[in-house]
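In: 3D model of this:
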Amino acid sequence: MTSGTLMDLNGVRVLRCASDGPLLDGEQAALDLIGDAMGYEAELVAVPVERVADEFFRLRSGIAGAVMQKFVNYRVRLVVLGDLSEHLSDSTALRDFVHETNQGGHIWFLADEDALDARLQA
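Out: Below you'll find the predicted structure:
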């Protein structure tokens, strides 16, 4: 299993991944995290932005779509936590993508754990 901490935030079981560990860089990495979440009976996986491969943020690579589709298919929510400003400054498409994704209830890009806590209160 991945190194992480299971926590309860507003009644949601969250697997908070450590900042060191394998990169979220494709479908197999997504499946590994989903398996860890299921092992912990977590509903949501919170991955620090440091653990997300740069290619994920290049939408043309298709990695973000493939990873997100796995999480949706297995009904495990995904949150990328941390400062995305460097990635967002390089791509209008990515800014739009993050904005649209954050409107839904399954995949979020949030600044920190406080933002996640607030989002789960709603």
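In: drop to CA atoms for contacts and neighbour counts, all remaining ones
Out: Fine.
In: Identify the residue spatially nearest to Arg77, adjacent ones excluded.
Out: Excluding the flanking residues, the one nearest Arg77 by Cα to Cα, 6 or more residues apart in numbering is Leu44, at 4.4 Å.
In: Next, the contact list for that neighbour, please.
Out: Taking Cα atoms under 8 Å, 6 or more residues apart in numbering, we find Leu44 in contact with Val12, Arg13, Val14, Leu15, Ala37, Val76, Arg77, Leu78, Val79.
In: The second one should be in a helix, yeah?
Out: No: judged by DSSP: H, G, I helix; E, B strand; the rest coil, Arg13 forms no part of a helix; its state is strand.
In: Pretty sure it sits against Met38.
Out: No: contact criterion Cα atoms under 8 Å: Arg13 and Met38 do not qualify, at 10.6 Å.
In: Find the residues that touch each one of those two.
Out: With the criterion set as Cα under 8 Å, 6+ apart, the contacts of Arg13 and Met38 do not overlap.
In: Let's see if you can find the most crowded of the contacts of Leu44.
Out: In terms of neighbour count, Leu15 stands highest of the contacts of Leu44 at 27 neighbours, by other Cα atoms under 10 Å.
In: Now the second one, please; I'll put the structures next to each other:
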Amino acid sequence: MDIRVDRQGDSKVAVVISKDVLIKDTQDALDLMSTVSYTEQCDKMVIEKGCITETFFDLSTKLAGEILQKYTQYQFKIAIIGDFSGYKSKSLKDFIYECNQGKQVFFLPDEAAGLQALHRLP
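Out: Below is the predicted model of the structure:
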């Protein structure tokens, strides 16, 4: 895993890069959040969807809700980037739409879009 920090003015966003699945459960998500917060002093993160277990995208498992609730509780902002068009679940599509309307969690197509969304947040 590599972490690169993107800076725009006073805003810092950690870009997490890995070929491995880094988030398999809630504890992995908390550990990653802690690592990014502690080592990079960032409370915003961009991560590729391939770094997150596919179970996350099956809303019936409740994994996405548990993880994103923790991130929200700790005021840690995240942009998950990748192609989400392959998912047919209407509830997942609705979930992604609702997240993208907020200011905490984003599902976006690429790193540039993720950085743009996160840098505009305080």
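In: Now for the closest residue to Leu84 of structure 1 other than its chain neighbours, how many residues are close by?
Out: In space, and not counting its chain neighbours, Leu84 of structure 1 is closest to Val49: 7.4 Å by Cα to Cα, 6+ apart. For Val49 of structure 1, the count of nearby residues is 21 (other Cα under 10 Å).
In: again with Cys42 of structure 2
Out: Neighbours of Cys42 of structure 2 (other Cα under 10 Å): 20.
In: Tell me the secondary structure at the closest residue to Asp58 of structure 2 other than its chain neighbours.
Out: Using Cα to Cα, 6+ apart and skipping residues adjacent in sequence, the residue nearest Asp58 of structure 2 is Leu92, 7.5 Å away. State at Leu92 of structure 2, reduced to three classes by three-state DSSP: helix.
In: I'd like the next helix or strand past the longest helix along structure 1.
Out: Longest helix in structure 1 by number of residues (criterion: DSSP state H): helix 27-40. Using DSSP states H and E, the helix or strand that follows helix 27-40 of structure 1 in sequence is strand 44-48.
In: Next, the mean deviation of the next helix or strand after that following strand compared to structure 2.
Out: Counting by DSSP H and E, the next helix or strand C-terminal to strand 44-48 of structure 1 is helix 63-73. Helix 63-73 of structure 1, aligned to structure 2 and superposed, deviates on average by 0.6 Å (mean Cα distance after the TM-score superposition for structure 1).
In: Now do helix 63-73 of structure 1 against strand 44-48: the angle between them, please.
Out: Taking axes from the mean of the first three to the mean of the last three Cα atoms, to 10 degrees, one finds helix 63-73 of structure 1 and strand 44-48 inclined to each other by 160 degrees.
In: Quick one: average offset of the helix or strand just after helix 63-73 of structure 1 versus structure 2, please.
Out: Sequence order places strand 77-81 as the next helix or strand after helix 63-73 of structure 1, per DSSP H and E. Compared with structure 2 after the fit, strand 77-81 of structure 1 shows a mean deviation of 0.7 Å (mean Cα distance after the TM-score superposition for structure 1).
In: and strand 77-81 of structure 1, what does it pack onto?
Out: Packing contacts for strand 77-81 of structure 1, counted by 3 or more Cα pairs under 8 Å, 6 or more residues apart in numbering; DSSP states H and E, involve strand 44-48, helix 63-73, strand 107-110.
In: Could I get the buried residue list for the very next helix or strand once past it?
Out: Next helix or strand after strand 77-81 of structure 1 toward the C-terminus (DSSP H and E): helix 85-89. Neighbour-count burial for helix 85-89 of structure 1, counted by 16 or more other Cα atoms under 10 Å, picks out Leu88.
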